[in-house]
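Asks: I'd like to go over a predicted model; first the sequence, then the structure.
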Amino acid sequence: MPVVHPEPPDGGWGWMVVLAAFFQSALVFGVIRSFGVFFMEFVGYFGELAGRVSWITSIGIAVQQFASPVGSALSTQYGARPVVMAGGFLSGLGLLLASFATSLTHLYLSIGLLSGFGWALVFTPSVASVARYFKKRRTLATGLAFTGVGLSSFAFSPLFQLLVDTYAWRGALLVVAGMSFNLVVCGTLIRPLTLKEDLAGPGDPGASCLGKLSTLFGLPLLSHGPFMRFVLAVTLINTGYFIPYVHLVARARELGFDEYQAAFLMSVAAVADLCGRLLSGWLADCRAFRLGHILVAWTSLTGISLALVPLGRGYPLLMAISVCYGFFSGALTPVVFSILPEIVGIGRIFGSMGLLQMMESIGGLLGAPFSGWLRDMTGDYTASFLAAGAFLLAGSLVLVTLPNFSSCLEISHIGTLDLGSPVPPTGSGLCL
């Protein structure tokens, strides 16, 4: 019989889960963020417009998010370990098949659909597992796990450019596929954890199969007003968030900088991203500021930095803006995932995170193609980055509308919200 923990242990084997999530975030979003190196290669090789090529990354991001409830439901039913291992295999297989592509459709299917689905089975269960192992130090643990994104983005952009120059884009994709298969190894480090709240879950033993399936996928959360408003905000944020990782390299090349100068912009942004995640984790866990206020601040600053990209026509200024974007965008990420358990309770973390990732996939699907379409229509990336910044600023405005944003009650009140009600009970609020 498994050992039941009354609350997250805040350490122990949890640090190994953080280590696993570190490598998983590196090999999922580190690869996605550095894929701009392949973007120019695909445009040149296939002779397609930027908007059409942008769909490769956008489909992958969207599938990773849209299929997240599947990963969450499977993790709830069978545990996160086998689900993450299966996802690691699929993500590597998709990149392997992409190296034989003869058309954009082939890349849509291999990278977009297959690798994207593998990323869905890896990312959401691993992040949720970190949240389940920590409570007081949850934001710091999440921030440490997500530093894998910053470090890998710093290393992968120039590495991928070197691989492309040495082996062409097909050989480079083969190497990236081999790297991605290491996600299977990372999955073995996720040890199952049984919490007391799991035994007192909302499931009804007498419910129908349809009802049990609905609970498994977290569908009762669709009637939870604050959760749905949070989802809307994150969707708007997500629409603009990834645009620099698809088009910033292309923007730099458009201004006349060589490929290594362009790739170095992403590397410097990645270092700033790493610093932002660590500072944000420490700042949130010291409880000097409310999580909601921290998130709104980071989101607004990220939007402003994106809107300033068109002003960076000289390399030093463009570098400075890239550093600001990397720091602010890195800082907001761990806060997003740390707030979620306080809204719905740790027992519903798998379902809520899956739904959040699925519904914000709208932003991931449309963001980069919309940016590419604006570039094709206007002839440069000015409108693209202005629109990206506007989406993040709109997301910060939605966050401000969450209940009791200007006040805060104890976190212990949050997990007891009745999910059958569209708003929190009288007298309770979100400790954001």
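Replies: Happy to help now that I have it.
Asks: from here on, just use CA atoms for contacts and neighbour counts.
Replies: Noted.
Asks: not counting sequence-adjacent ones, nearest residue to residue 117?
Replies: Spatial nearest neighbour of residue 117, chain neighbours left out: residue 64 (5.4 Å); criterion: C-alpha to C-alpha, 6 or more residues apart in numbering.
Asks: part of a helix, is the one you found?
Replies: Yes: Residue 64 forms part of a helix when assessed by DSSP: H, G, I helix; E, B strand; the rest coil.
Asks: I'd like to know how many residues surround it.
Replies: For residue 64, the count of nearby residues is 30 (other C-alpha atoms under 10 Å).
Asks: included below, for side-by-side comparison, is a second structure:
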Amino acid sequence: MGENQNWPILCAAFVTQALTHGFAGSMGVFYVEWKKSFGEDLHGDGSSTIGWLTSSVFGVLLSTGPISGALSHHFGVRPVVMLGGSLSALGIFFSSFAKTIHLLFFTVPLTGFGCGLAYASSITIITKCFHKHFALASGIASTGISVGVMTLPIIIQALVKYYTWRNATMIVAGIIAQVMVCGALMKPPSELDKLVETTEFNVPEKSTQDYDQEPCAYARISTEDGGEMETAVVIKNDVLAKESRKNNFGVILDSLGLSLIWTNRVYACTLPMFFLNGAVYTTFLVYIKERAEKVGISDYNAALLISIIGISGLVARAGHGRL
């Protein structure tokens, strides 16, 4: 499959990042509503507790990357994105039934976890499908984050105003569920399919002949000049099993990407920067709307402040791929 045929996958990744990050960026809208509904039942006015709750969506979303990467490696991107979409939609939907804030402490992090699975996997699929145009594809996909932050806060604010926050969460759950549709489109190119097109495998009934009685399979491979070459692949199951058991811990660290912390200095040096950026970014998105309303700005204009962040990010993300 050529890269030109992978653009629908890029569109699916764009929408996935827009919905997942757009919802996380809209938590400032729910912060105001939840404070009105549950603030009286909490210590003080509940600002710190509800602030922690709403910011947990971003925290869980961004920290789910290693888990999402490991799952995508073992099960594929498509099922992981669809799982993430279903978990995030269920988390948002069940939040609408919360009579006390205690239920939200389960459903809101669940939503963040689902969004994190889908978001990280949407990045993975870009690296698999685009090589020659990777910078351009990455830039286009990441603009989905800014588009989501730019549009969803205003949409959610309108839904909250006309349908109350409980009914709004049900509608938003249906919107976020479209991540599952995007996941169904994310079928990465299979190297096995390319191999099968040029390779004819012939596995004899007695595959233990020669090679010191080790099991082997014979393959007739088509060469580039039109000829054929027959080869044999020796399979040493016992050796592979021993090596697998010996390196299980290392494999787990590699699957989660944690080994990069001590094997890649550039990666390790960027971690503090992203940590500090995430802390400031999340705090601003959660509290800016309430602060704006306190100084007399209307609810729509307060939500628009979040959208302005998305607009500025759209300009930066659209150009970072080329840079």
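Replies: In hand now; what should we look at? Remember, it's a predicted structure, so these values are computed and weren't measured experimentally.
Asks: the residue nearest to residue 117 of structure 1 -> structure 2?
Replies: Counting by TM-score structural alignment, residue 64 of structure 1 corresponds to residue 61 in structure 2.
Asks: residue 67 of structure 2 versus its match, what's the distance?
Replies: 11 Å (C-alpha to C-alpha, to the nearest Å).
Asks: same question, residue 58 of structure 2
Replies: Separation of residue 58 of structure 2 from residue 67 of structure 2 (C-alpha to C-alpha) stands at 15 Å.
Asks: those two: which is more packed in?
Replies: Higher neighbour count among residue 58 of structure 2 and residue 67: residue 58, with 29 against 17, using other C-alpha under 10 Å.
Asks: do you know how far the more buried one is from residue 220 of structure 2?
Replies: For residue 58 of structure 2, the distance to residue 220 of structure 2 - C-alpha to C-alpha - is 52 Å.
Asks: cool, and residue 293 of structure 2?
Replies: Counting by C-alpha to C-alpha - residue 293 of structure 2 and residue 220 of structure 2 are separated by 72 Å.
Asks: repeat that for residue 295 of structure 2.
Replies: Distance from residue 295 of structure 2 to residue 220 of structure 2, by C-alpha to C-alpha: 76 Å.
Asks: higher neighbour count, the two?
Replies: Using other C-alpha under 10 Å, the more surrounded residue of residue 295 of structure 2 and residue 220 is residue 220, with 15 against 8.
Asks: need the counterpart of the more buried one in structure 1.
Replies: Using TM-score structural alignment, residue 220 of structure 2 has no partner in structure 1.
Asks: tell me who's in contact with residue 220 of structure 2.
Replies: Going by C-alpha atoms under 8 Å, 6 or more residues apart in numbering, residue 220 of structure 2 touches 199, 200, 201, 202, 228, 229, 230, 231.
Asks: doesn't the third one belong to a strand?
Replies: Yes: using three-state DSSP, the secondary structure at residue 201 of structure 2 is a strand.
Asks: what lines up with it in structure 1?
Replies: Counting by TM-score structural alignment, residue 201 of structure 2 has no partner.
Asks: tell me which element the closest residue to residue 201 of structure 2 other than its chain neighbours falls in.
Replies: Nearest residue to residue 201 of structure 2 in three dimensions, chain neighbours excluded: residue 219, at 4.4 Å (C-alpha to C-alpha, 6+ apart). Using DSSP states H and E, residue 219 of structure 2 maps to strand 216-222.
Asks: before we move on, back to that, how near is the residue nearest to residue 201 of structure 2 to residue 202 of structure 2?
Replies: Noted for residue 219 of structure 2: a distance of 6 Å to residue 202 of structure 2, by C-alpha to C-alpha.
Asks: neighbour count winner among these two?
Replies: For residue 219 of structure 2 versus residue 202, the count of surrounding residues by other C-alpha under 10 Å is larger for residue 219: 16 against 12.
Asks: was I right to think that one contacts residue 231?
Replies: Yes: using C-alpha atoms under 8 Å, residue 219 of structure 2 is in contact with residue 231, at 5.5 Å.
Asks: which residues in structure 1 form strands?
Replies: 4-5, 194-195 (DSSP state E).
Asks: count of neighbours near residue 178 of structure 1?
Replies: Using other C-alpha under 10 Å, residue 178 of structure 1 is surrounded by 14 other residues.
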